[in-house]
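Visitor: pasting the sequence and the predicted coordinates here, then a few questions.
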Amino acid sequence: MNTESNVRTEAAASRASWAPLVGLFLAQVLMSYNVSALPVSLGGMVETFGVPPTDVSTAIVTYGLVVAALVMVGAKIGQRVGWVIVFRVVVAVFAASAVLMILAPSVGYVITAQALAGASAAIIVPSLVALIAENYHGRQQETAIGSLGSARALAGVSAFLIGGTLATLVGWRQVFVVVLVLAVAVFVLSFRLRGAPGNKVVKIDAVAAVLIGLGIVALTLGVNNLNSWGILSARDAAPFEILGLSPAPLLIVIGVVLVQLFFLWTRRRTRAGKVPLVSLSVFGSSRERAAVYAMFIVVGLEAALNFTIPLYIQIVQGRTPFDTSLAMLPFNLTVFFAAMVVVRFYRRFPPRTIGMFAFGLTTIALVWLAFVVTNNWETLPTILGLFVFGVGQGALVTLVFNVLVTASPKTLAGDVGSVRGTTQNLASAVGTAVAGALLVGILSFNVLSSLADHPELSPELVSQIDLDSVNFVSNDRLKTVLEEQTDASESQVDAAVALNEEARLSALKLGLLLLAGVSAIAIVPASRLPRFRPGEIPESVATGDATLPASPAPED
């Protein structure tokens, strides 16, 4: 009896304070709020800087691109310098980026600020996992890991509610004052963290860093500019051409080749007994690779939806950021609660079952939205679709992260964090870029193919409009352009507005169906997720199989 009492006393004494987790939780909120605040501020930036919405989306892409390109290097910097020290430094840099956003005189400064924020996040992302591993153990660690997923969702809710209100009533710049306040709070709370000192023996593999960095940059730039530079033939906006071909697909090919070279170089370095930029044991089995694929797809889908809804509400409908926050509220609240609640199901269902079910939900939701959506996002059927998508998305983000953490030893916590950061931010950048290119491409095709159905729009009038640069505009903006820059009659203006409305809605519906197809395909990698329950990051893993959890459940 005394022995049991002593065990309980020791267990209680070993429980760490939750104060450090508050700082780490807010650090995740800081990064996610910053990203979510950009779509909310889309309309305000377009009006302030006088640029098209695709230019502002470049800032979103830039943030994700920089994080994805540098996060593996960031993990090694943290190991070498020490996680706590480097964490404080980069949080301060993130605060500086918020100041630059608040004072930005042009969209170029916004892009620069997001590049700085991305470079900071490249170290914050792996540090969250490493510092959780150093500060918490057992069930506390499992709870701490799950909190990161709910933090992303909470940041989304906060960005669309607080950010939407500020952007509507005060201005979009004040949205980023919240980012500054969060950064200061995280910096102060970082003094409650404990961590091992840096290891000067850790070396940064410069060759691997260049290969993966350039590969991700090439991939993202290629995907992001498919529409503006041309999918095959080079357009006027392309910076250069190769035998008349667009550089966008060439960049994608170069990116894929560089990423493959990164893996080849890393395997060679590992065989030689040298420390790689990232341990490939994180991808050691089909289960871990399935988790990475699933994470990429679900984050990409989330980014595409987060770009699409503000685009339609603020640009197409010409409504306020607060309207955007209300439209996104069902989705973000659902993601928040799903990310927290899904942890309770780990004791009942294996990741494979949860993952396949969740991707089934996101697929059904996107198909449903494609059929019921109108230019008004506040209809009950649309809200229901967003609710179902949020349940699947919130469950998946937390689930796949836990799978990766469970499968790796504590010593690889930084590598797990860097893989998570690379995957999520590359997926976010690609998801935003693909959504923009896809919707604009479909819109352009719809406009051109629908001209025959509107005989009021004569070839002479069409020749006065630059159909090579079709983009999303509101009805009011289209009317203004036609009335001021063309000799269109009132009936022709009405016909053009009707055509534009039809083309936009058709582009939205087809885009959602294509996203549903991607979600359905994701059920395949989800079927390869493990059947054991997620748990603590193991202190050590048997040398015979470094990819298995400490106590896996037997395969069925």
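Guide: Structure received. Numbers count the residues shown, from 1 in each chain.

Visitor: from here on, just use CA atoms for contacts and neighbour counts.
Guide: OK.

Visitor: check contacts around Q393.
Guide: Taking C-alpha atoms under 8 Å, 6 or more residues apart in numbering, we find Q393 in contact with V298, E302, V335, A358, F359, T362.

Visitor: and if you look at V81?
Guide: V81 neighbours (C-alpha under 8 Å, 6+ apart): P197, G198, N199, K200.

Visitor: now with 7 Å, please.
Guide: By C-alpha atoms under 7 Å, 6 or more residues apart in numbering, V81 lies in contact with G198, N199.

Visitor: I'd like the contacts of Q393 as a markdown table, with neighbour count, secondary structure and distance to P310 appended.
Guide: Shown next, in a markdown table, are those (neighbours: other C-alpha atoms under 10 Å; DSSP: H, G, I helix; E, B strand; the rest coil; distance: C-alpha to C-alpha, whole Å):
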| residue | neighbour count | secondary structure | distance to P310 |
| --- | --- | --- | --- |
| V298 | 27 | helix | 19 |
| E302 | 19 | helix | 13 |
| V335 | 31 | helix | 17 |
| A358 | 26 | helix | 24 |
| F359 | 29 | helix | 24 |
| T362 | 27 | helix | 19 |
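
Visitor: of those residues, just say which sits nearest to I111.
Guide: Closest approach between these and I111, by C-alpha to C-alpha: E302, at 21.5 Å.

Visitor: where's that closest one relative to L264, distance?
Guide: Look at E302 and L264: by C-alpha to C-alpha, to the nearest Å, they are 31 Å apart.

Visitor: count the neighbours of T54 for me.
Guide: T54: 21 surrounding residues under other C-alpha atoms under 10 Å.

Visitor: and the strands in the chain?
Guide: With strands called from DSSP state E, the chain shows none.

Visitor: residue closest to the middle of it?
Guide: Residue closest to the mean C-alpha point of the chain, counted by C-alpha atoms, centre = their mean, is S428 at 3.0 Å.

Visitor: for comparison:
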Amino acid sequence: MASRWGAVTVLASAQFVMTLDSTVMNVSISTVVKDLHTTISAMQACITFYTLTMAAFMLLGAKLGDVWGRRRALVIGSIVYAVGSGTTALAPNIVVLFLGWSVVEGLGAVLVIPAIAALIADNYSGHARVTAFAAIGAASGVAVAVGPLIGGFLTTYASWRYVFAGEVVIMAVVLLFRNVVADNGERLRIRIDILSVVLSAAALVLIVYGLLQTKTWGWILPTQQNIKILGISPVPFIVGFGAVLLWLFFLRQRRLIRLGRPPLLNTAILRLRQLRAGVGSLGIQYTVTAGLFFVVPIFLQLSLGLDALSTGLRIFPLSVALVLFSILGTALARRLSPKLIARIGQYGLVLSSLVLLGSVDTKLDNWIFGTGMFLAGAALGLLASQLGNVTMSAVGDDELSEAGGVQGCTRTWDRRSGRR
């Protein structure tokens, strides 16, 4: 049993780290601003650039997993991520934190995230694969659960820097036990098309950046009169230009396929209904999770004046429910279809939203608010238990990295939600 589940333990540890620092930073943001003598706007810029780094290079990171080997991509990405975490832990100012967190960690993540998804699918099959993907979802849930508490405790009584130092230790453990993860995929001896990389990076960066700026610039009507194009917000122009580049990217991929050359992304997988459904639902899950774990802590700290630990305790019901219902969703998968479980989770999000809207008062400390957070966590846990397996099971073994890259791109939306 130990050897059978060794791979998912290692990969879940890496997934834990991929999620942890953002939840820690969300409850620690005001303290980090004070420690580094910076501003909330500068911290939001760091979050924005982390998102843009992932958006720009996620598809490339997935393809490098095919070229280098998925386990090697995991190893290289883990090393890069650990270097970024160490740099962030020692950051004396916002510039160094930006380089360590937003740039170096982001580059490591674009290798690790697609590799995790592909290696889970490569190491497990049948119900074991469902369980393994649920474990990955639960690892994210645990990070979401303990992140605010760890961040709140360390920020209140020690320093937020210890969290990033701890991430270095966890990634070192992942590297130490890397050989328990099998890599059965064949390495591709191909030349990556540079034009495809440029087009995909530029398109995704423009689209994500445009959406990130909606709060500052507005969707259509400009909220800042000195920043407008032809009398309206720049957002539609930026997103529209990004959409044009994305269309050119798809044309380029089809041309490469016709010429018998390897594309950066086999666009045929996007026509798979199961993959589209899984990726779309993952996008919703990430968006809701990130929105709750960014907006709520900021409101609790900056508007209500709570410290980081009190903020973490207010969020704890959602965190606990997310972990518990990730486990429950896996057990239900033996009797219910993934579609039904995911649908229950989506209905649960609607219900939790109604409860949360009815709970808002000046303190957000009544039992209705706690119930709403618990229901939101339960719904997200059910989704987390199914969606990874639904997405990755839609493709063949030779397309696992590409599907992992597409799935990884949805993680950029969680940062977008936090910026709104």
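Guide: Sure thing, it's come through. Everything quoted here is computed from the prediction, not taken from an experiment.

Visitor: re earlier: map the residue nearest to the centre of the first structure across to the second structure for me.
Guide: In the second structure, S428 of the first structure lines up with D414, judged by TM-score structural alignment.

Visitor: S325 of the first structure now?
Guide: Aligned counterpart of S325 of the first structure in the second structure: G312 (TM-score structural alignment).

Visitor: I'd say its match and P148 touch.
Guide: Yes - using C-alpha atoms under 7 Å, G312 of the second structure is in contact with P148, at 4.4 Å.

Visitor: compare the two (neighbour count), which wins?
Guide: Neighbours of G312 of the second structure and P148, each counted by other C-alpha under 10 Å, are more numerous for P148; the result is 33 against 29.

Visitor: pull the contacting residues for the aligned partner of the more buried one in the first structure.
Guide: Matched by TM-score structural alignment, P148 of the second structure corresponds to F160 in the first structure. When contacts are counted by C-alpha under 7 Å, 6+ apart, F160 of the first structure touches V40, S325, M328.

Visitor: could you point out the longest helix of the first structure?
Guide: Counting residues, the longest helix found in the first structure (DSSP state H) is helix 413-450.

Visitor: just checking, what packs against that one?
Guide: helix 53-81, helix 107-135, helix 206-224, helix 226-229, helix 286-310, helix 490-521 (3 or more C-alpha pairs under 7 Å, 6 or more residues apart in numbering; DSSP states H and E).

Visitor: residue contacts, V430 of the first structure?
Guide: T220, V223, N224, G300.

Visitor: check G291 of the second structure too.
Guide: Going by C-alpha under 7 Å, 6+ apart, G291 of the second structure touches S417, G418.

Visitor: again, but for Q213 of the second structure
Guide: Per C-alpha under 7 Å, 6+ apart, neighbours of Q213 of the second structure: none.

Visitor: where's it relative to A45 of the second structure, distance?
Guide: Q213 of the second structure sits 11 Å away from A45 of the second structure, going by C-alpha to C-alpha.

Visitor: same question for E186 of the second structure.
Guide: 39 Å.

Visitor: which residues are in contact with both of G312 and P148 of the second structure?
Guide: Common neighbours of G312 of the second structure and P148, using C-alpha under 7 Å, 6+ apart, are V27.

Visitor: so P197 of the first structure makes contact with Q79?
Guide: No - judged on C-alpha under 7 Å, P197 of the first structure makes no contact with Q79 at a distance of 8.4 Å.

Visitor: among these two, which residue is more densely surrounded?
Guide: Neighbour count, other C-alpha under 10 Å: between P197 of the first structure and Q79, Q79 has more, with 24 against 14.

Visitor: which position in the second structure aligns with the more buried one?
Guide: Structural alignment places Q79 of the first structure opposite D66 in the second structure (criterion: TM-score structural alignment).

Visitor: list the contacts for that match?
Guide: Contacts for D66 of the second structure (C-alpha under 7 Å, 6+ apart) come out as R187, L188, S401.

Visitor: cool, and F296 of the first structure?
Guide: Per C-alpha under 7 Å, 6+ apart, neighbours of F296 of the first structure: T423, Q424, A427.

Visitor: repeat that with 8 Å
Guide: Taking C-alpha under 8 Å, 6+ apart, we find F296 of the first structure in contact with T423, Q424, L426, A427.

Visitor: over to V22 of the first structure?
Guide: Taking C-alpha under 8 Å, 6+ apart, one finds L189 in contact with V22 of the first structure.

Visitor: translate it into the numbering of the second structure.
Guide: Checking TM-score structural alignment: V22 of the first structure goes with T9.

Visitor: before we move on, what about F336 of the first structure?
Guide: Matched by TM-score structural alignment, F336 of the first structure corresponds to V323 in the second structure.

Visitor: do A218 of the first structure as well
Guide: By TM-score structural alignment, A218 of the first structure lines up with L206 in the second structure.
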